[in-house]
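> could you look at this predicted model? Sequence included:
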Amino acid sequence: MQTQILAQFLATPAGREADAILRSCVHCGFCTATCPTYQLLGDELDGPRGRIYQIKQVLEGQTPTRITQGHLDRCLGCRSCETTCPSGVRYARLADIGRHLVDERVARPWTQRLLRTALVGLVPHPARLAPLVRLGRLVRPLLPAALAAKVPRPRPAGDWPAPQGRRRVLALAGCVQAIATPLTNAAAARVLDRLGLDLIEAPQAGCCGALAYHLGAQAQGLDAMRRNIDAWWPAIESGCEAILITASACAATVKDYGDLLRDDPAYAERAARVASLARDPTEWLSAADLSPLGTPGRGRRIAFHAPCSLQHGQQIKGLAESILTRLGFVLTPVPDPHLCCGSAGTYSLTQPVLSRQLQANKVAALESGAPELIATANIGCQLHLEAGSRLPVVHWLELLDGG
């Protein structure tokens, strides 16, 4: 694609990066066919190719409007387009640059500003989020059904095995997962314990930074990334083999730390090191001897939901399914497995109408094979699907733990 980016943008690292991404696009339109929002709305401007053109126009000097902002806001960030693209266009990165550029030039309505400020100020901070979750559980019987469904049910973590001085792997506690589903990391610790490894958390590490970064508070997001690097670094220097991140969306973000902080002279080298150590549990367990786990599946029928952050963001396909099959689970068929469930971070709150449509479609697909439960690999998808399904929805690591 030919570009005529303004000099003021080409003078910045982000502008030069955007120009390189735009030039790699051949505007073939293959991405449109797999875009969830284009499938729902049928509007070229609500597909990847249309959004790419809108970002290009802004970089070339066209003044953006609330309409431009709305089309970019409706992007899920699912990255299905990246999986489809034959030219390797880094659409997600271009979208981040474009959104930031437009948000600097277009004022949002006060309601949107308030919602986004509240999300950035509350969700990435477990100490602030925990009281709200406890209150929600307390008043859940009094809430409307749609709102009550969004309140996560308690999932006690159970015992976390004490380190035995063996090979060590770091874990990311995260933000929402640490409060809503602490069982996930505890289950991972018990599974790894049976496989002869110690899983440890760094208390100072928290939100991966994705939520703030993608809601326009990029400086706060980058600060969260730096905090995690500082928290993990002593364990990395002392020989931790990997950073095992059980939320696939967080794993996709941590794997991008090297790119996101490459222009920070104080953190670039360490960020690249952290990104190289980041692993999704599927990558670690797929090559492991799982015989100590036995066959917890025992023929149980489950539907596996592959989060977009796993199959498109990290480009990991089929590993979780293979592990579950090895352990005796029977995977039921899921139509259109590449499509997003509508969770997409905070999308269910910022774009509730589209999110509910995608949720209904995904739940119908997952339930179509008559499974007894649904398993997934990301906290956001887990809570979102649970709010719309009649079946239990669990993290797939819980199944390995015997859940």
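Ah, there it is. Numbering: from 1, shown residues only.

> alpha carbons only for contacts and neighbour counts from here, please
OK.

> residue contacts, residue 401?
Counting by C-alpha atoms under 8 Å, 6 or more residues apart in numbering, residue 401 touches 187, 188, 190, 191, 293, 296.

> in the protein, which helix has the most residues?
Ordering each helix of the chain by length in residues (DSSP state H) puts helix 218-237 first.

> which of the residues in that helix are buried?
218, 220-222, 224-233, 235-236 (16 or more other C-alpha atoms under 10 Å).

> now the contacts of residue 401 in CSV, with neighbour count, secondary structure and distance to residue 25?
Formatted as CSV, the contacts of residue 401 follow (neighbours: other C-alpha atoms under 10 Å; DSSP: H, G, I helix; E, B strand; the rest coil; distance: C-alpha to C-alpha, whole Å):
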residue, neighbour count, secondary structure, distance to residue 25
187, 25, helix, 42
188, 22, helix, 40
190, 23, helix, 45
191, 25, helix, 43
293, 15, helix, 46
296, 17, coil, 46
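
> which one of the residues you listed is nearest residue 1?
Set against residue 1, the nearest of the contacts of residue 401 by C-alpha to C-alpha is residue 188 (45.3 Å).

> hmm, back to that, any chance you could list what contacts the longest helix of the chain?
For helix 218-237, using C-alpha under 8 Å, 6+ apart, the contacting residues are 170, 202-213, 254, 257, 260-261, 267, 270-271, 274.

> okay, pairing it with this:
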Amino acid sequence: MQTNLAAFIKDTPEGKEADAILRACVHCGFCTATCPTYQLLGDELDGPRGRIYLIKQVLEGKPATSKTQLHLDRCLTCRNCETACPSGVKYGRLLDIGRRVVDQQAPRTWSQRLQRGALKQLLVQKWLFAPALQVGQMLRSGLPQKLKNKVPEKQDAGIWPQRQHARKMLLLDGCVQPAMGPNINSAAARVLDACEVQLLIAPKAGCCGAIRYHLNDQDGGLTDMRRNIDAWWPYVDGSNGEKIEAIVMTASGCGVTVKEYGHLLAHDVDYAEKAQIISALTRDLSEVLPEFEARLSSKLNGKIKQRITYHPPCTLQHGQQIRGKVEGLLRSAGVDVKLCVDSHLCCGSAGTYSVLQPELSYQLRDNKLKNLQATNPDVIVSANIGCLTHLQSGTETPVKHWIELIDSALNAVN
């Protein structure tokens, strides 16, 4: 695709990156067939190809409008289009660049600014979010259904293992997951403890940066990333006496972001090198456990009797391009795990999308659940807190993180 970027962005790092991405696109349309919002709305401008065209126009100098903003807002950033693209177009990065420019040129309404500002403040700060969720859980039975959907039932975190091991890994505790699904990280710690690996948490680490970054507070998101690097670095260089070999992610939405720290901070002279190292050390939990597959399968084979269906999050299968690992781990433990029809499509959660675009989000959730329920599961498992909460809001079938399934079976064995 030929480009002629406007002077305001042409020679900036973002402009050069956007130009390279735009030039890679050949407008073949393969992406359109895999786009969840295009499938729902049937509008070219609500598919990747149309959005790329809109972003190109804005970067070439055509003023952005609220309509441009709407079509970009409707994108889930599921990155399914990246998986489908034969030309390797980095659509997700182009969207981040385009959204920032559009928001600068087309100021949002007062209500939109208030809603987005509240999300950026509430979700990323555990000291605010955890008490607010606790109040919501106490009042849950009387909440309106739309609000009730966002408030999962209270969950016990279980016991965090206290054994010391020579092998150590860091765990990103995250911002909303410790309150919404406290058993997930504890389960990961217990399973790895059984594999003689100790999980550590850096007290000063927090939100991975994805929430603020993708809500167009990119400076705030980068600040979150720098804070995490500072918190993790003593464990990386071993200066605190606890040198780690990997940084483990139990939420794939966080994992895809931390793996991109090196790229996002590439122009920061103080953090670029450290960010590259942090990204290189980052592993989704499904990338860590295959090393211990034989040990786990010998303990678990045939012990998990439920019918299990797995929903692979977009941030795992499209963002991180990780497929088959969770299913492989479960099958090695004797689980006949299933995938549903259209397992490549987004469930509609997509971070804050279910709050900002509820109508589309719930249509996608209901479509996904229809396909999942067609497999007749006893339990649905996934790998991201957003997917778990969103899916559970629409079904009585238990929806859990896959590591909770393994942990529960190990406890039953022992």
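In hand now; what should we look at? Not measured: the values here are computed from a predicted model.

> any chance you could compute the TM-score here?
For this chain pair, the superposition-based TM-score is 0.98 by TM-score structural alignment, normalised by the length of the first structure; 403 aligned residues with a C-alpha RMSD of 1.1 Å.

> tell me if I'm right that residue 333 of the first structure and residue 302 touch.
No. The pair residue 333 of the first structure / residue 302 is not scored as a contact, 9.3 Å apart, by C-alpha atoms under 8 Å.

> compare the two and say which is more crowded by neighbours.
Remark: of residue 333 of the first structure and residue 302, residue 302 carries more neighbours, 24 against 17, as counted by other C-alpha atoms under 10 Å.

> what does that one align to in the second structure?
Under the alignment (TM-score structural alignment), residue 302 of the first structure pairs with residue 308 of the second structure.

> would you list every one of the strands in the first structure?
167-171, 197-201, 243-244, 278-279, 301-305, 330-331, 373-376, 393-395 (DSSP state E).

> looking at those, which is closest to residue 322 of the first structure?
strand 330-331 (9.6 Å).

> now do that closest one: everything it contacts.
Here strand 330-331 of the first structure makes contact (C-alpha under 8 Å, 6+ apart) with 297, 299, 300, 301, 302, 303, 304, 321, 324, 325.

> at 6 Å what do you get?
With C-alpha atoms under 6 Å, 6 or more residues apart in numbering as the test, strand 330-331 of the first structure has contacts from 299, 300, 301, 302, 303.

> got it, and stretch 376-394 of the second structure?
In contact with stretch 376-394 of the second structure (C-alpha under 6 Å, 6+ apart) are residues 149, 251-252, 306-312, 349, 398-402.

> first-to-last residue distance for that stretch?
Distance between the boundary residues of stretch 376-394 of the second structure (C-alpha to C-alpha, to the nearest Å) amounts to 15 Å.

> picking that back up, to residue 143 of the first structure, which of the strands of the first structure lies closest?
strand 393-395 (21.3 Å).

> where in the second structure does the closest one fall?
With TM-score structural alignment as the criterion, strand 393-395 of the first structure aligns to 399-401.

> quick one: contacts for residue 79 of the first structure?
Contacts for residue 79 of the first structure (C-alpha under 6 Å, 6+ apart) come out as residue 312.

> the same query, at a cut-off of 7 Å, please.
By C-alpha atoms under 7 Å, 6 or more residues apart in numbering, residue 79 of the first structure lies in contact with 92, 308, 312, 313.

> residue in the second structure matching it?
Applying TM-score structural alignment, one finds that residue 79 of the first structure aligns to residue 79 in the second structure.

> before we move on, the earlier item: just want the angle from the longest helix of the first structure to strand 167-171.
170 degrees (axes from the mean of the first three to the mean of the last three C-alpha atoms, to 10 degrees).

> average gap between helix 218-237 of the first structure and the second structure?
Here the mean offset of helix 218-237 of the first structure against the second structure after fitting is 0.5 Å, by mean C-alpha distance after the TM-score superposition for the first structure.

> which one in the second structure is aligned with residue 364 of the first structure?
So, by TM-score structural alignment, residue 364 of the first structure is matched to residue 370.

> ok, its match to residue 76 of the second structure distance?
20 Å.

> quick one, which of the two is more surrounded?
residue 76 (25 against 14).

> name the nearest residue to that one, ignoring sequence neighbours.
residue 350 (5.8 Å; C-alpha to C-alpha, 6 or more residues apart in numbering).

> what residues are up against that neighbour?
Contacts of residue 350 of the second structure by C-alpha under 7 Å, 6+ apart are 76, 78, 386.

> for stretch 355-372 of the second structure, list every residue counted as buried.
Buried, per 16+ other C-alpha under 10 Å, within stretch 355-372 of the second structure: 355, 356, 357, 360, 361, 362, 364, 365, 366, 368, 369, 372.

> quick check, nearest of the residues you listed to residue 166 of the second structure?
Nearest member of those to residue 166 of the second structure, counting by C-alpha to C-alpha, is residue 372, at 40.9 Å.

> give me the angle between the longest helix of the first structure and strand 197-201.
Using the same axes, to 10 degrees: helix 218-237 of the first structure against strand 197-201 is 140 degrees.

> conserved subset of the contacts of residue 401 of the first structure in the second structure?
Retained contacts for those in the second structure, judged by both residues aligned by TM-score structural alignment, their matches' C-alpha atoms under 8 Å, are 187, 188, 190, 191.

> want to throw those residues into TSV with distance to residue 197 of the first structure?
Formatted as TSV, those follow (distance: C-alpha to C-alpha, whole Å):
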residue	distance to residue 197 of the first structure
187	13
188	11
190	9
191	9
